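**Student:** Quick check, what structure comes out for this input:
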Amino acid sequence: MFGFDISSVSSFVSQEHYRNYFNRPDSLTQGGITASMAGGSFVGSLVSSDFQDIFGRRVALHVCSALWITGAIIQSASQNQGMLIAGRFISGLGIGFGSASAPVYCSEVSPAKIRGLIGGLFQLSVTVGIMVMFYIGYGCHFIDGVASFRLAWGLQMIPGFILLVGVFFIPESPRWLANHERWDDAVEIIANVVADGDREDPDVHLQLDELQEQVLIDKDAANFGYADLFKKDCRKRTFIGVSAQIWQQLCGMNVMMYYIVYIFEMAGYSGNVNLVSSSIQYVLNVVMTIPALFLMDRVGRRPLLIGGGIFMFIWLFGVAGLLATYSEPIENFGGDDTVRILIPDEHKAAARGVIACSYLFVCSFAPTWGICIWVYVSEIFNNRQRAKGAALATSANWIFNFALAMFVPSAFRNITWRTYIIFGVFSVCLTVHVIVQFPETRGKTLEEIDKMFKDNIPAWRTSSYVPEMPIVHKEKIGSTEHIENASNLSEKPIMVHEEESV
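**Tutor:** Alright, predicted model coming up:
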């Protein structure tokens, strides 16, 4: 659904039926239509943190699907710009719930050794959604009349219904269950996920021991709020998480997705050729996301983020240079004043160079910043901080998504190719930031990552860092105050002691 959001308008921004029905929106108005969904997502991601802490991750995902379906109905029935914006805003509320809840759920339910793979499936589904929705829009643009965009937006309800039904068949987060004293359910889910139901498996014992220790900490901070994210013990990871999501927007990828049709118009492509050429970008986004599912847990998060940043600024500066050198000013493109430059036919090689740089940019983003950030942000916060931290970071992503979607059409109109210089500079900055402050989280449990932050290890040393974790013992006692229901794991109740470090 997140992916459907990104490309639900991109295939129609230059279509005559769409432009005529909605009174030929200018660059600022079109920015508002596109950005309205990101605005709703910003609000939804903030509200979702308290909601998912109280009612659980599964309920939050159900709310996501219900809001998305409602918004899709309103969009497909839109009679004017205001109704379209309202429908997109409501769908955005749902996406805000989902984008804050789904990565947290993935990190909490998956074993450490495959957490990157499981979390990466979130971004893969986004890229598939982007591609599918763009091709739906492409197919519908052949329909003569307003049914072209109405049908496309109505079909957005399908993934909403799939999620609504599918959530009934997935388990609740064991960490959420443990924090709500439902240890029997938490143990059962951990055993099923980690060892096919074998409660005596060593990995089950290890994961449960770590969870028990973390839950005791959580109970001491039950009233954790957004203000607490900026206290001394949490300030660093909050800054990293929020910055990571902001950089994902400022690198310019969603601009490439929302307004790819405009970019290809600057290169001199129009009509059906433009849409087909643009669609290749979405295919590449899906294909290049798949390797990252395995690279994250083999290569690590830091190398992928650093390498992705370097390649992205190379291709962005390449687009800017080609457009600056070979494009010529025009008043508008097919009556749309957003596009003010055009590469003429005598410089077709330069036009193909712009297209190649756009494709290579996507190939650099998808396996790095596209997939790693959602996994990474859900990993760096401990249980006490995660729901609020992930929600705040996600909201930062959405507010910058909103700002870029709103104002990039105006930037194309006013500063043309210089827009890409700005995003190229941002990509340089994000690369430097990763090098100096983003720690490596590959192969570490969520509890080990928490210890790493507490030990204040420099980012460039975290790949080889091995935390000193407390010894966890199981002892037979008459009763246990903390985790009474955990006794289903074995015949002995469990109590956590901290002794000397190993």
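**Student:** C-alpha from now on. contacts and neighbour counts both.
**Tutor:** Will do.
**Student:** Ile33 versus Asn456, what's the distance?
**Tutor:** With distances taken as C-alpha to C-alpha, to the nearest Å, Asn456 is found 44 Å from Ile33.
**Student:** who's more crowded, these two?
**Tutor:** Using other C-alpha atoms under 10 Å as the criterion, Asn456 and Ile33 rank with Ile33 on top: 21 against 11.
**Student:** Before we compare anything, build this one as well:
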Amino acid sequence: MGALSCIAFGDRIGRLRSIFLGLALSVVALALESSAYSLGQFIVGRLVIGGAIGIISVSIPIWQTECSTTKHRGMFVIVEGIFISAGIAMSEWISFGFAEAFQNSAQWRVTIVFPVWLAFFVIPVLFLMPESPRWLARKGRTEEARHIIAAVMDKDVDSHEVNAEMNHIEYTLESTQGSLSMLFKNTKERYFHRAIIAAMSQAMTQLCGCSAMIFYTSTTFADLGYTDIPGRFLSCGFTTTFTVFAFIPLFTIDRFGRRRLFMLSLSGLAVAMAVMAGTSNKPELAKVTVAFMFIFAAFYPLGFLGLPFLYAGEISGLRMRTPISAIAVSAQWLSQFVVAQVTPPGSANLKNRYWIIYAVLNAAFIPLIYLFFPETNGRSLEEMDQVFENSSIFSVVRHAKDLPRESQLDFVAVEEKYRPHTEFAEVTKISRNNQP
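**Tutor:** Below you'll find the model as predicted:
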């Protein structure tokens, strides 16, 4: 619900204000939870923190995507994955430490309130950050957008590179439609098609079995014979492995592209799950199971920590970026809910065979990505509009591959190609020329 709420206000108040709202709600929620002495207060805190996380997980990737240059957009947004995994690892280590240090409610009160300092650190920094230039252009604040693009590109405000980018954004705003009802119609912009792909990429982050591994790691290690401190220590090491390997996409995302990392990651996850299914019921092979649990933790960050957030923002289009991203992120949280609910009865009744489900799903996702997920690497956000507008469900991958990349063209040519020619453009030009 927090993610979907961004559809109502995300494009109205902007990216940074949305992030601020999510962070402010998280502070309130953590205070409610950590100070709870009744179940009702604790439940309210859980509901508020859930809404806050939903808002944050939609707004931050959109802001990162829209403030990045085409060349380094993948690296910039994928940093989010590093901090997601670092947060998970930090929570495990803190929980481990406090479980041994206290024997009262401080075990959970301190660990719950601990993340407040992160929000207190980020909130004042937001006031120093630039708003998304694409959101500013959409609101008619083109001069501000131009200056931010110039700063991001490290170019002069009137350079050909900045003019080309601004012309491209204005051209997209003029030539595309954007009412929310268009999301559910088969129009030339293919917003519904994009929403399905974005939601699928986000759902895969959980349907691959990640949450089953993270939420119930201690239980899995206990079933293998690693109980108490050894089991907790292995759980901490498991989540730390996510963080270590989350650095690899920083150097590969803009070199090898999105599709290859998706498929490479899924291949490793499928093999890891298959081996776990075959060994986790045999005590003599417990070390093999543990090894492939860590292999799972190594392959998952390659394609599914920050990449789905990046991909959803890249394919969604300026006018529908917030609604499509909100739907995609909500698909992730709903998938996580399903996995969290079915894992206890699934593992209890199916034992080691439960992991076969995720091995099959991971293998099945690979051809889906190969056939239906277009490559976005090296393309501007506005270029992806052309990819979808000139293709069908079955040809979008081929069209994304064949369409000439504007990054390979001369900036002067791009500037002229997308030079605005409507009344809106003339008003924008007059407004800019009248600036002091």
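**Student:** Contacts only, for the counterpart of Leu46 of the first structure in the second structure.
**Tutor:** Structural correspondence for Leu46 of the first structure with respect to the second structure (TM-score structural alignment): Leu4. By C-alpha atoms under 8 Å, 6 or more residues apart in numbering, the residues touching Leu4 of the second structure are Gly54, Pro323, Ala326, Ile327, Ser330.
**Student:** Now do the SS call for the third one.
**Tutor:** Local secondary structure at Ala326 of the second structure is given as helix here, using DSSP: H, G, I helix; E, B strand; the rest coil.
**Student:** All the strands of the first structure, in order from the start?
**Tutor:** Secondary structure of the first structure (DSSP state E): strands at 328-329, 341-342.
**Student:** Could you name the helices and strands sitting against the first one?
**Tutor:** Contacts defined by 3 or more C-alpha pairs under 8 Å, 6 or more residues apart in numbering; DSSP states H and E place strand 328-329 of the first structure against strand 341-342.
**Student:** I'd like to know which elements the strand it packs on is packed against.
**Tutor:** On a contact count with 3+ C-alpha pairs under 8 Å, 6+ apart, strand 341-342 of the first structure meets helix 260-266, strand 328-329.
**Student:** Can you report how many residues lie near the counterpart of Met296 of the first structure in the second structure?
**Tutor:** Using TM-score structural alignment, the equivalent of Met296 of the first structure in the second structure is Ile253. Ile253 of the second structure: 24 surrounding residues under other C-alpha under 10 Å.
**Student:** Distance of the nearest residue to Ile253 of the second structure once chain neighbours are set aside relative to Leu126 of the second structure?
**Tutor:** Nearest residue to Ile253 of the second structure in three dimensions, chain neighbours excluded: Gly74, at 5.7 Å (C-alpha to C-alpha, 6 or more residues apart in numbering). According to C-alpha to C-alpha, Gly74 of the second structure stands 21 Å off from Leu126 of the second structure.
**Student:** Could you check which of those two has the larger neighbour count?
**Tutor:** Higher neighbour count among Gly74 of the second structure and Leu126: Gly74, with 30 against 14, using other C-alpha under 10 Å.
**Student:** any idea what the more buried one aligns with in the first structure?
**Tutor:** With TM-score structural alignment as the criterion, Gly74 of the second structure matches Gly116.
**Student:** Check Ile356 of the second structure too.
**Tutor:** So, by TM-score structural alignment, Ile356 of the second structure is matched to Ile421.
**Student:** swap in Thr227 of the second structure?
**Tutor:** Mapped onto the first structure by TM-score structural alignment, Thr227 of the second structure lines up with Ser270.
**Student:** okay, now its match: neighbour count?
**Tutor:** 18.
**Student:** What of Pro470 of the first structure?
**Tutor:** 15.
**Student:** just Val27 of the second structure next, same as before
**Tutor:** 20.
**Student:** which residue sits closest to it, ignoring its sequence neighbours?
**Tutor:** What sits nearest to Val27 of the second structure in space, not counting adjacent residues and going by C-alpha to C-alpha, 6+ apart, is Val116, at 5.9 Å.
**Student:** quick one: contacts for the one you found?
**Tutor:** Residues in contact with Val116 of the second structure (C-alpha under 8 Å, 6+ apart) are Ser26, Val27, Leu30.
**Student:** In helices, which of those residues fall?
**Tutor:** Among these, the residues falling in helices (DSSP state H) are Ser26, Val27, Leu30.
**Student:** and the gap between the second one and Glu423 of the second structure?
**Tutor:** Think Val27 of the second structure. Per C-alpha to C-alpha, Val27 of the second structure is found 46 Å from Glu423 of the second structure.
**Student:** picking up where we left off before, closest to Asp154 of the second structure among the ones in helices among the contacts of Val116 of the second structure?
**Tutor:** Nearest to Asp154 of the second structure among these: Ser26, at 34.6 Å, using C-alpha to C-alpha.
**Student:** The closest one corresponds to which position in the first structure?
**Tutor:** Structural alignment places Ser26 of the second structure opposite Trp68 in the first structure (criterion: TM-score structural alignment).
**Student:** gap between the residue nearest to that match when sequence neighbours are not counted and Ala390 of the first structure?
**Tutor:** Of all residues not flanking Trp68 of the first structure in the chain, Ser91 sits nearest, at 4.2 Å (C-alpha to C-alpha, 6+ apart). The gap separating Ser91 of the first structure from Ala390 of the first structure is 20 Å, by C-alpha to C-alpha.
**Student:** Can you pick out the residue with more neighbours from those two?
**Tutor:** Ser91 (33 against 29).
**Student:** what residue of the second structure takes the place of the more buried one?
**Tutor:** Ser91 of the first structure maps onto Ile49 in the second structure when the alignment is built from TM-score structural alignment.
**Student:** list the contacts for the most centrally placed residue in the second structure?
**Tutor:** Most central in the second structure under C-alpha atoms, centre = their mean is Phe309, positioned 2.1 Å from the mean C-alpha point. The contact partners of Phe309 of the second structure, by C-alpha under 8 Å, 6+ apart, come to Pro61, Val77, Gln202, Ser325, Val329.
**Student:** Quick check: the aligned residue for it in the first structure?
**Tutor:** If you follow Phe309 of the second structure across to the first structure using TM-score structural alignment, you land on Trp374.
**Student:** Quick check: its match vs Arg384 of the first structure, distance?
**Tutor:** Separation of Trp374 of the first structure from Arg384 of the first structure (C-alpha to C-alpha): 19 Å.
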